[in-house]
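**Student:** sharing a model prediction with you, sequence too.
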Amino acid sequence: MTRLIALLLIAGTAALAGCNTVSGAGQDISKGGQAISNSAEEHK
């Protein structure tokens, strides 16, 4: 029973860490897109 609880805790932690990584990558890509849009507007 203790092993099962430990395994579930480890799996839950890994899942949360994965979600944070994907979220952070999405925010970085969004900021990059905004910078490109701003640059294009400045050079019109």
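**Tutor:** Nice, thanks for sending it over. Numbering: from 1, shown residues only.
**Student:** rest of the way, CA atoms for contacts and neighbours
**Tutor:** OK.
**Student:** what's the offset of stretch 26-33 from the middle of its chain?
**Tutor:** Remark: stretch 26-33 is offset 11 Å from the chain centroid, using C-alpha atoms, centre = their mean, to the nearest Å.
**Student:** now do stretch 2-15
**Tutor:** 21 Å.
**Student:** what of stretch 31-40?
**Tutor:** Distance, centroid of stretch 31-40 to centroid of chain: 20 Å (C-alpha atoms, centre = their mean).
**Student:** check it against this one:
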Amino acid sequence: MNLFINKCSKLHETQFNLETIHSLYLTREKIYGLNKYIENNIG
């Protein structure tokens, strides 16, 4: 039973990490897009 709980928490941890990485990636994309926009319209 304990092993099962450990596996579940590991799975949850992995999913959490993937979501974090994904949101960081999206944030980076937004910043990149914003920089490009500023370059093209102001710079």
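**Tutor:** Yep, it's here. Computed from a prediction, not measured in an experiment: that's the story for all the values here.
**Student:** once they're superposed, what TM-score comes out?
**Tutor:** TM-score of the superposed chains, computed with TM-score structural alignment, normalised by the length of the second structure, equals 0.89; 41 aligned residues with a C-alpha RMSD of 0.9 Å.
**Student:** can you give me the helices in the second structure?
**Tutor:** Ranges of helices within the second structure are 2-41, based on DSSP state H.
**Student:** tell me the residue in the second structure aligned with residue 36 of the first structure.
**Tutor:** The alignment partner of residue 36 of the first structure in the second structure, by TM-score structural alignment, is residue 38.
**Student:** cool, residue 18 of the first structure as well?
**Tutor:** In the second structure, the residue matched to residue 18 of the first structure (TM-score structural alignment) is residue 20.
**Student:** could you do residue 2 of the first structure as well?
**Tutor:** In the second structure, residue 2 of the first structure lands on residue 4 (TM-score structural alignment).
**Student:** quick one: contacts for that match?
**Tutor:** For residue 4 of the second structure, no contacting residues are found, by C-alpha atoms under 8 Å, 6 or more residues apart in numbering.
**Student:** switch to 10 Å and redo it
**Tutor:** Taking C-alpha atoms under 10 Å, 6 or more residues apart in numbering, we find residue 4 of the second structure in contact with residue 10.
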